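Novice: no sequence on this one, just coordinates:
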C-alpha cells in the first residue's frame, strides 16, 4: 500500500468534496476517508509492462465512454516492478469511490497518460472489481 502523501494524485483526491483527510502523530500519518460512507480509502501504486499498460490505457478509455460494457471483461494484469507504466489508485474499502491515473515512464520520469478519473457508486464498484486484485484487498 502506497503512502497517500507520496502519490501524484494526492492533491486532486484531497480537493474532492467527498474526501476527508485526518492527520495524526504530528502529521506523520494520514488517513483518507470517503465522506458519504465513512469508508477508509487505500492508496495503491502498481507498475506494469508496456503491453499491459497499453491494454490498461485502452480499458480506461472504454470504461469512461461506456462503463456498463466492461462488466464481463477480465484483465490479466500482473504487476512488474520494472514496468514502464505506473497505475495510481485511491480506492474506498467498500468500493464506493475510486480515483485512478495512469503514468508512463519517458524522459527519465513518469508522465501522466491521461487526466485523473474519479468514479463513485456503482461505476467505482465495477472498476474496483476489475482492477483491484485479491492481494490488494487484504491491505
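Specialist: Nice, I can see it. What you see is a predicted model, and the numbers here were worked out from it, not measured in a lab.
Novice: alpha carbons only for contacts and neighbour counts from here, please
Specialist: Fine.
Novice: does residue 105 count as helix, strand or coil?
Specialist: strand (DSSP: H, G, I helix; E, B strand; the rest coil).
Novice: ok, so what distance separates it from residue 82?
Specialist: 10 Å (Cα to Cα, to the nearest Å).
Novice: before we move on, which element is residue 129 in?
Specialist: Residue 129 belongs to helix 122-131 when elements are defined using DSSP states H and E.
Novice: before we move on, back to that, residue 105 and residue 82: which is more packed in?
Specialist: Neighbours of residue 105 and residue 82, each counted by other Cα atoms under 10 Å, are more numerous for residue 105; the result is 15 against 10.
Novice: and the closest residue to that one other than its chain neighbours, how many residues sit next to it?
Specialist: Excluding its sequence neighbours, the residue lying closest to residue 105 (Cα to Cα, 6 or more residues apart in numbering) is residue 84, at 5.0 Å. The number of residues packed around residue 84, counting by other Cα under 10 Å, is 19.
Novice: do residue 48 as well
Specialist: 21.
Novice: repeat that for residue 58.
Specialist: Neighbours of residue 58 using other Cα under 10 Å come to 12.
Novice: cool, the one 10 residues further on as well?
Specialist: Neighbouring residues of residue 68 were enumerated by other Cα under 10 Å; the total is 13.
Novice: how would you label it: helix, strand or coil?
Specialist: helix.
Novice: distance of it from residue 123?
Specialist: 8 Å.
Novice: and what of residue 78?
Specialist: Using Cα to Cα, we find residue 78 at a distance of 23 Å from residue 123.
Novice: more neighbours: which of these two?
Specialist: Each of residue 78 and residue 123 has its neighbours counted (other Cα under 10 Å); residue 123 has more, 20 against 12.
Novice: okay, now the one to match up with it:
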C-alpha cells in the first residue's frame, strides 16, 4: 500500500477539512484519519491500460445510483502491471470517505488527468468496491 506522501493527490487530501494527518514514529510514519468517524484512511493505486481512461473518468463524473453502476463496471476492468493510466485513491476503512484521482504517465512523469474527487457516505462506499 502506498504512502499518502507518494501520491499525486497528497496536497489536496491533506487540505480537506475532514482529514487529519498525524506523523508518528519520529516523523517516519504518516497516519491519515477521516475525522468525522475517526477511521484510518488507506491509500491505493491501480494501473490500467490506456483504453480504461474513459471508464475511469465516467466514474469520477457520476454520483448516486449511476456511480454505483459505473464503479461496478470499473471493478471488472483488468489491471495491468505497468499501465500508463493510474487510479489513485484514499479510502477510509469504514468506507465513508474516498478521494480519487486519475493520473497518466506522460513525458516520464505521472501527470493528473482529473481533479481530485472527494466522496462521502454512500458514494464512497460505492467506489470502495473497486478496491476490494
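Specialist: Okay, I see it. This structure is a prediction, so every number in the text was calculated from the model and none was measured.
Novice: what's the TM-score here?
Specialist: TM-score for the superposed chains, counting by TM-score structural alignment, normalised by the length of structure 2: 0.89, backed by 129 aligned residues with a Cα RMSD of 1.4 Å.
Novice: hang on, the earlier thing: pull the distance from the helix holding residue 129 of structure 1 to the chain's centre.
Specialist: Offset of helix 122-131 of structure 1 from its chain centre (Cα atoms, centre = their mean, to the nearest Å): 11 Å.
Novice: which SS class is residue 23 of structure 1?
Specialist: Residue 23 of structure 1 is classified as strand under three-state DSSP.
Novice: state the number of residues packed around it.
Specialist: Residue 23 of structure 1, neighbours per other Cα under 10 Å, totals 11.
Novice: look up how far residue 43 of structure 1 lies from the residue nearest the centre of structure 1.
Specialist: Compute the mean C-alpha point of structure 1, and by Cα atoms, centre = their mean the closest residue is residue 89, 1.4 Å away. Noted for residue 89 of structure 1: a distance of 6 Å to residue 43 of structure 1, by Cα to Cα.
Novice: same deal with residue 84 of structure 1?
Specialist: From residue 84 of structure 1 to residue 43 of structure 1 the distance is 19 Å (Cα to Cα).
Novice: picking that back up, isn't the residue nearest to residue 105 of structure 1 right up against residue 49?
Specialist: Yes - between residue 84 of structure 1 and residue 49 a contact is recorded at 5.8 Å, counting by Cα atoms under 8 Å.
Novice: what secondary structure does the residue lying farthest from the centre of structure 2 sit in?
Specialist: Relative to the centre of structure 2, the most outlying C-alpha is that of residue 26, 26.8 Å out, by Cα atoms, centre = their mean. Classification of residue 26 of structure 2 using three-state DSSP returns coil.
Novice: where along structure 2 do the strands fall?
Specialist: 19-24, 29-34, 39-48, 85-92, 97-106, 109-112, 117-120 (DSSP state E).
Novice: if you count contacts, what does the third one end up packed against?
Specialist: Looking back up the chat, that one is strand 39-48 of structure 2. Helices and strands touching strand 39-48 of structure 2, by 3 or more Cα pairs under 8 Å, 6 or more residues apart in numbering; DSSP states H and E, are strand 29-34, strand 85-92.
Novice: ok, 10 Å please
Specialist: strand 19-24, strand 29-34, strand 85-92, strand 97-106 (3 or more Cα pairs under 10 Å, 6 or more residues apart in numbering; DSSP states H and E).
Novice: any idea which of the ones you listed is most buried?
Specialist: Among these, strand 85-92 has the highest mean neighbour count (mean count of other Cα atoms under 10 Å), at a mean of 25.
Novice: tilt between it and strand 29-34?
Specialist: 70 degrees (axes from the mean of the first three to the mean of the last three Cα atoms, to 10 degrees).
Novice: what's the mean gap between strand 85-92 of structure 2 and the aligned bit of structure 1?
Specialist: For strand 85-92 of structure 2, the mean deviation from structure 1 after alignment is 0.5 Å (mean Cα distance after the TM-score superposition for structure 1).
Novice: hey, what's in contact with both of residue 84 and residue 49 of structure 1?
Specialist: residue 104 (Cα atoms under 10 Å, 6 or more residues apart in numbering).
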